[in-house]
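1. quick check, what structure comes out for this input:
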Amino acid sequence: MLEQQVAYLLLGSNMGDRDSNLGTAIALINKEIGNVFAVSSVYETAPWGKTDQPGFLNQALGLTTNLPPLQLLQAMLGIEEQMGRVRLEKWGQRLIDIDLIFFGEDTIIDDAQLSLPHPEMHKRRFVLEPLNEIAADYIHPVFKEKVSSILTNLSDELTVQKL
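-> Purely as a prediction, here's the structure:
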């Protein structure tokens, strides 16, 4: 068992009762993974990558957990499965998506199972807007830049609106 580590996650949903899906995911994460200590506002986001689908609701979470990164990822995937997520196509519609964005102070992992920090997070407004709300001063371990600074310099024009 690892000592308590801070992790930041991003939730997304664009099927069914999107608000309820986010709430259910937060409750399950709090129960099964660790203590959720920060929850961003909910953001309405245009679809990214595959644009012929409904818009997403996104929300960032901060939590403390005893799980090491790979076990945390497995637990997150288990919650997605419990909630009925079916993976049919890359970037397709989903009841719930739970992404691990950051883990610990300076964890960097790049292997077949897990990449940390999330390899695309610095390019995506739908990740950075909610994350900035709860972790503006978190320093990206690769870029050595605060989340707030990455967001300020972002070129992504995707529509992301705080609800």
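2. okay, CA-based contacts and neighbour counts for the rest of this
-> Fine.
3. now do the strands in this structure.
-> Ranges of strands in the chain, per DSSP state E, are 5-13, 34-39, 43-45, 56-65, 97-103, 109-110, 115-116, 160-162.
4. contacting residues for the residue nearest to V36 when sequence neighbours are not counted?
-> In space, and not counting its chain neighbours, V36 is closest to L63: 4.2 Å by CA to CA, 6 or more residues apart in numbering. By CA atoms under 8 Å, 6 or more residues apart in numbering, the contact list for L63 reads V6, A7, Y8, G34, N35, V36, F37, A38.
5. next up, for comparison:
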Amino acid sequence: MRRPPPREPVTAYLGLGANLGQPEATVRAARRAVGALPEVRETAFSSLYRSAPLGPPDQPDYVNAVMAVVTRRAPLDLLDALQAVEAAFGRVRDGVRWGPRSLDLDLLLYGREIIAEARLTVPHPGLSEREFVLYPLYEIAPDLDIPGLGPLVELVRRCPRRGLTVIGEA
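-> Presented below is the predicted three-dimensional model:
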């Protein structure tokens, strides 16, 4: 059987978040776990940010960050690897939308690709309105142009911080 040729390296941006247990420690540990994945190399990592939960208000605040990686993994393969990391950190997909999470890893951007598949939408839906994604992303890639959405600087300019605060370095 012939193997497909290796993919060209792509820069992908990942959102990390947690609000159960020790979320700061979890995000830091998840950074190491993602960086240790085969064919994934970290190139930048934002500060840690505290944000109010997007979903039900009766849950703790989130700790969020954004990570840039270079990878040769295909988008769905990368998604599967990220979901395996989530599972290793105790993430249970119980169908509760925007509920509390031990770890949430999102594939925000994958190069310049626009992906619309049953399991994956890139750019990540809601990216343009979520301060807990836009501000950390802007911190590590201020000149980024989001496929289908435009310059990141413009998206940040239109998005209020809504209490988002920097809480430390990762």
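6. just to revisit the earlier point, the residue nearest to V36 of the first structure maps to what in the second structure?
-> Superposed on the second structure with TM-score structural alignment, L63 of the first structure falls opposite V69.
7. returning to what we had before: of the contacts of L63 of the first structure, closest to L67 of the first structure?
-> Proximity of the contacts of L63 of the first structure to L67 of the first structure (CA to CA) peaks at G34, which lies at 8.3 Å.
8. from S41 of the first structure, how far out is the closest residue to that closest one other than its chain neighbours?
-> Of all residues not flanking G34 of the first structure in the chain, T65 sits nearest, at 4.5 Å (CA to CA, 6+ apart). Look at T65 of the first structure and S41 of the first structure: by CA to CA, to the nearest Å, they are 22 Å apart.
9. the more surrounded of those two?
-> T65 (24 against 17; other CA atoms under 10 Å).
10. and R31 of the second structure, what's its match in the first structure?
-> For R31 of the second structure, the aligned position in the first structure is I26, judged by TM-score structural alignment.
11. contacts only, for its match.
-> I26 of the first structure sits next to V36 when contact means CA under 8 Å, 6+ apart.
12. hang on, Q161 of the first structure packs against T45?
-> Yes. At 6.5 Å, Q161 of the first structure counts as touching T45 under the criterion of CA atoms under 8 Å.
13. pick out whichever of those two has more residues nearby.
-> T45 (22 against 15).
14. tell me who's in contact with the closest residue to P160 of the second structure other than its chain neighbours.
-> Spatial nearest neighbour of P160 of the second structure, excluding adjacent residues (CA to CA, 6+ apart): E131 at 6.8 Å. E131 of the second structure makes contact with V156, C159, P160, R161, R162, L164, according to CA under 8 Å, 6+ apart.
15. what residue in the second structure is paired with R94 of the first structure?
-> Using TM-score structural alignment, R94 of the first structure sits opposite R101 in the second structure.
16. that match: how many residues sit nearby?
-> The number of residues packed around R101 of the second structure, counting by other CA under 10 Å, is 22.
17. list the contacts of it.
-> By CA under 8 Å, 6+ apart, the neighbours of R101 of the second structure are A18, N19, L20, R91.
18. show me where the second structure has its helices.
-> Applying DSSP state H to the second structure gives helices spanning 23-35, 75-88, 131-140, 152-157.
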